[in-house]
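Q: Return a 3D structure for these sequence lines:
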Amino acid sequence: MRALIALGGNAMTSSTGEATVAAQEAALGTAAERIADLVARGVDVVITHGNGPQVGNLLVKNELAADVVPIVPLDWCGAQTQGTIGYTLTKRLDEAFARRGLDRRSASVVTRALVDADDPGFTTPTKPIGRFLPEAQARRFIAEGQNWQDMGERGWRRVVASPEPREILDAPAVLNLVRAGFVTVAAGGGGIPVVREDGGALLGVEAVIDKDLAAALLGVLVEADVLLIATDVEHAIVGYATPQARPLGTIDVAELTAFAAEGHFAAGSMGPKVEAALRFARSGGRSVITSLDHIVEAVEGRVGTQVTAAPQPAHAEPHQSRP
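A: Here you go, the predicted structure:
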């Protein structure tokens, strides 16, 4: 079996959201232990991850040093965080493999994701990134060509495009590494967003790609059987924060699509995870949404929200957590 594990932001920061070096090292170490347990079961693993807190840190450095050194563009920020997180995670993975006596190694690929230059997100950017600033400071960066919006009492915040990923350009390299026995980290932060110019050259753009949607695409390209979206809850929930709230266990694409259409999953949190799970399941794979602590049982089909392409048998209870 081959599984693509998509690590959420909670896997790379402390329980309180701290993104210090020590907190990130510790959190990635915990993630590595869980993944090594899965590898010890004989599962081939590809890993992708978010990078929001890490890119946020780089943006603050950009702002504070803007009058001293050139501002680093957003595609460079993505590349830098892929390198840092990939290095740290592979280091921790190799240590975890050695402790288990596993003859496995890890590798990390700085990965590009192709987007359309005419994606509507570039015309009307809406994805907020970075910190809030007073208007006067925000206008300093508007003069540099950035888009900032007035967010009310909290101040101004930068907004960028979040285009659809169309192709994970380095997926063939990732697949070759996996076939060679490497546990491979790829497409961090959804991939470095690039567009193809008329002459065929690739150009980095000021955008961020949803890492879960990129994971669904990468999963197909690296021939994964399972896409596991690791988050901070054990299941997706319908009727969240209402008396009718209930966890979703095994569920087919048609039922989950209906729940999504009814607005059960917030656009800024569970929504993209559910959409990614649906896309991968429609391709013929199995998707799972669950917490990092349960990834072994989830890949084995025993916990989490398990999304399948086919309807469940009539006697099944698709809306309840499996025991």
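
Q: use CA for all of it now, contacts and neighbours both
A: OK.

Q: now what about the strand or helix carrying residue 45, what contacts it?
A: Take DSSP states H and E as the rule and residue 45 turns out to sit in strand 44-49. With C-alpha atoms under 8 Å, 6 or more residues apart in numbering as the test, strand 44-49 has contacts from 1-9, 35, 39, 178, 181, 183-190, 211, 215.

Q: Residue 229 looks like it's in a strand, true?
A: Yes. The assignment for residue 229 is a strand, going by DSSP: H, G, I helix; E, B strand; the rest coil.

Q: residues contacting it?
A: Residues counted as contacts of residue 229 (C-alpha under 8 Å, 6+ apart) are 5, 6, 7, 8, 212, 273, 277, 287, 288, 289, 290.

Q: please redo it, this time with the cut-off set to 10 Å
A: Applying C-alpha atoms under 10 Å, 6 or more residues apart in numbering to residue 229 gives the contacts 4-8, 48-49, 212, 215-216, 273-274, 276-277, 287-292, 295, 298, 304-305.

Q: Please narrow these to those residing in strands.
A: The strands, defined by DSSP state E, take in 4, 5, 6, 7, 48, 49, 287, 288, 289, 290, 291, 305 from the contacts of residue 229.

Q: Closest one of those to residue 135?
A: Nearest to residue 135 among these is residue 49, at 32.6 Å by C-alpha to C-alpha.

Q: those helices in the chain, which residues are they?
A: 21-40, 52-64, 74-99, 120-123, 135-142, 171-179, 211-221, 253-261, 270-282, 295-299 (DSSP state H).

Q: List the buried residues of the fourth one.
A: Within helix 120-123, the residues that qualify as buried are 121, 122, counting by 16 or more other C-alpha atoms under 10 Å.

Q: repeat for the fifth one
A: By neighbour count, with 16+ other C-alpha under 10 Å as the criterion, the buried positions of helix 135-142 are 138, 139, 141.

Q: ok, and what's touching it?
A: The list of residues contacting helix 135-142 from outside it, by C-alpha under 10 Å, 6+ apart, reads 63, 66, 71, 132-133, 145-150, 155-158.

Q: for comparison, sequence B:
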Amino acid sequence: MNRHQPTLVVALGGNALLRRGQPLDAEIQRSNIAMAAATLATLSQEWRLVLVHGNGPQVGLLALQNSACHDVPPYPLDILGAESQGMIGYMLIQALKNRLPDTEVTAVLTQVEIDPNDPAFQAPTKFIGPVYTAPQVAALPVGNGWVMKADGQYLRRVVPSPRPQRIIEAQAITTLTAHDHLVICSGGGGIPVAAIHGEMRGIEAVIDKDLSASLLARQINADALLILTDADAVYADWGKPTQEALRQTTPRGLASMHFDSGSMGPKIQAACEFVNTTGGMVGIGALADGVAILHGTKGTRITRD
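A: This next block holds a predicted model:
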């Protein structure tokens, strides 16, 4: 990297690191992360990268493992989110350094301030952990307090997902980026914290990583935002015979369309907020197509009206 490169925030989905239906296995994650590192290494030739990653499958696994121990009370989701930042950050650093041995790669444990009165606490929507069949859900320990919702043909745990208000470590991230570090931060959308009685406290929630990446991109004055997911593009009329991939669109063009709140909806919201605020460009598409998305030959590009 060099100081003349534009800055790109990349939001890498947790399901891109551990694909839907794959076992929650460390070696499978290492293999997927190695493939992600290949795309990121190519992007780093043109951009100064700041990487935000999801943690839905991983933090859910930690919660599941945590619930199996009856000797201590279960750890709250903010602590499990911090654990997942370290776990995924470590694997990303190792894979990226193997691809880019001359690049400084740094993971920043990142807190994100939220509103403790956010209405999201009354309506959990964020999927975490593995998928279950109905008989598997029936066999889960009674009284675990989990809320389950349909995720495709399966059931999956959902938790509150409050809106991110401020990336607390934004200045540290800016400083590292200015010194040519490839920065990994806001993992899982960041560790949710709130000011309570004059002190920052962890909050039981998981922040949407795309909304967090968009906020981060605005706070650090990034030039573009790239959202990589398990869909190859944004589609109009998704799931209908008339579905069509949108290759080039604008926030105004997207405003009249409906996108599911559990999948593409937050990505569209994050993209439009970044474009409308900064005038920068957002790309959305598959991990393997990262470079082509930014060049406009694959995926979806969203630009100002």
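
Q: that older thread, narrow the contacts of residue 229 of structure 1 to those that are buried.
A: Going by neighbour count (16+ other C-alpha under 10 Å), the contacts of residue 229 of structure 1 have 4-8, 48-49, 212, 215-216, 273-274, 276-277, 287-292, 295, 298, 304-305 buried.

Q: What is the equivalent residue in structure 2 for residue 207 of structure 1?
A: Aligned by TM-score structural alignment, residue 207 of structure 1 pairs with residue 205 of structure 2.

Q: mind listing what its match touches?
A: Taking C-alpha under 10 Å, 6+ apart as the contact definition, residue 205 of structure 2 lies against 76-78, 81, 114, 120-121, 124, 126, 158-162, 191-193.

Q: Please repeat the previous calculation with a cut-off of 7 Å.
A: Neighbouring residues of residue 205 of structure 2 by C-alpha atoms under 7 Å, 6 or more residues apart in numbering: 77, 78, 159, 160, 161, 192.

Q: Please report how far it lies from residue 129 of structure 2.
A: Distance of residue 205 of structure 2 to residue 129 of structure 2, given as C-alpha to C-alpha, to the nearest Å: 13 Å.

Q: about what we covered before: identify, from the buried residues of helix 135-142 of structure 1, the entry nearest to residue 16 of structure 1.
A: Nearest member of the buried residues of helix 135-142 of structure 1 to residue 16 of structure 1, counting by C-alpha to C-alpha, is residue 138, at 27.7 Å.

Q: So what does the closest one match up with in structure 2?
A: By TM-score structural alignment, residue 138 of structure 1 lines up with residue 142 in structure 2.

Q: Check residue 47 of structure 1 too.
A: By TM-score structural alignment, residue 47 of structure 1 lines up with residue 51.

Q: what's around that match, how many residues?
A: Neighbourhood size, residue 51 of structure 2 [other C-alpha atoms under 10 Å]: 22.

Q: repeat for residue 187 of structure 1
A: 32.

Q: Chain neighbours aside, what residue packs nearest to it?
A: Nearest residue to residue 187 of structure 1, sequence neighbours excluded (C-alpha to C-alpha, 6 or more residues apart in numbering): residue 111, at 5.0 Å.

Q: Map residue 225 of structure 1 onto structure 2.
A: Superposed on structure 2 with TM-score structural alignment, residue 225 of structure 1 falls opposite residue 223.

Q: ugh, wrong one, I meant residue 293 of structure 1
A: In structure 2, residue 293 of structure 1 lands on residue 288 (TM-score structural alignment).

Q: How many neighbouring residues does residue 162 of structure 1 have?
A: 22.

Q: Could you do residue 20 of structure 2 as well?
A: If we define neighbours as other C-alpha under 10 Å, then residue 20 of structure 2 has 14 of them.

Q: For it, give its distance to residue 262 of structure 2.
A: According to C-alpha to C-alpha, residue 20 of structure 2 and residue 262 of structure 2 sit 14 Å apart.

Q: try residue 122 of structure 2
A: For residue 122 of structure 2, the distance to residue 262 of structure 2 - C-alpha to C-alpha - is 16 Å.

Q: Just tell me what residue 234 of structure 2 corresponds to in structure 1.
A: Using TM-score structural alignment, residue 234 of structure 2 lines up with residue 236 in structure 1.

Q: check contacts around that match.
A: Counting by C-alpha under 7 Å, 6+ apart, residue 236 of structure 1 makes contact with 247, 248, 289, 305.

Q: tell me which of these is nearest to residue 21 of structure 1?
A: Nearest to residue 21 of structure 1, judged by C-alpha to C-alpha, of these is residue 289 at 27.5 Å.

Q: From what I see, that closest one and residue 235 are in contact.
A: Yes. Assessed by C-alpha atoms under 7 Å, residue 289 of structure 1 is found in contact with residue 235 at 6.1 Å.

Q: where do the contact lists of these two overlap?
A: Contact criterion C-alpha under 7 Å, 6+ apart; residues bridging residue 289 of structure 1 and residue 235 by contacting each: 304, 305.

Q: So which residues of the stretch 101-250 of structure 2 form strands?
A: With DSSP state E, counting those that start in this stretch as the criterion, the stretch 101-250 of structure 2 has strands at 104-107, 111-113, 126-132, 147-151, 154-159, 166-167, 181-185, 191-196, 199-202, 224-229, 234-236, 244-246, 248-249.
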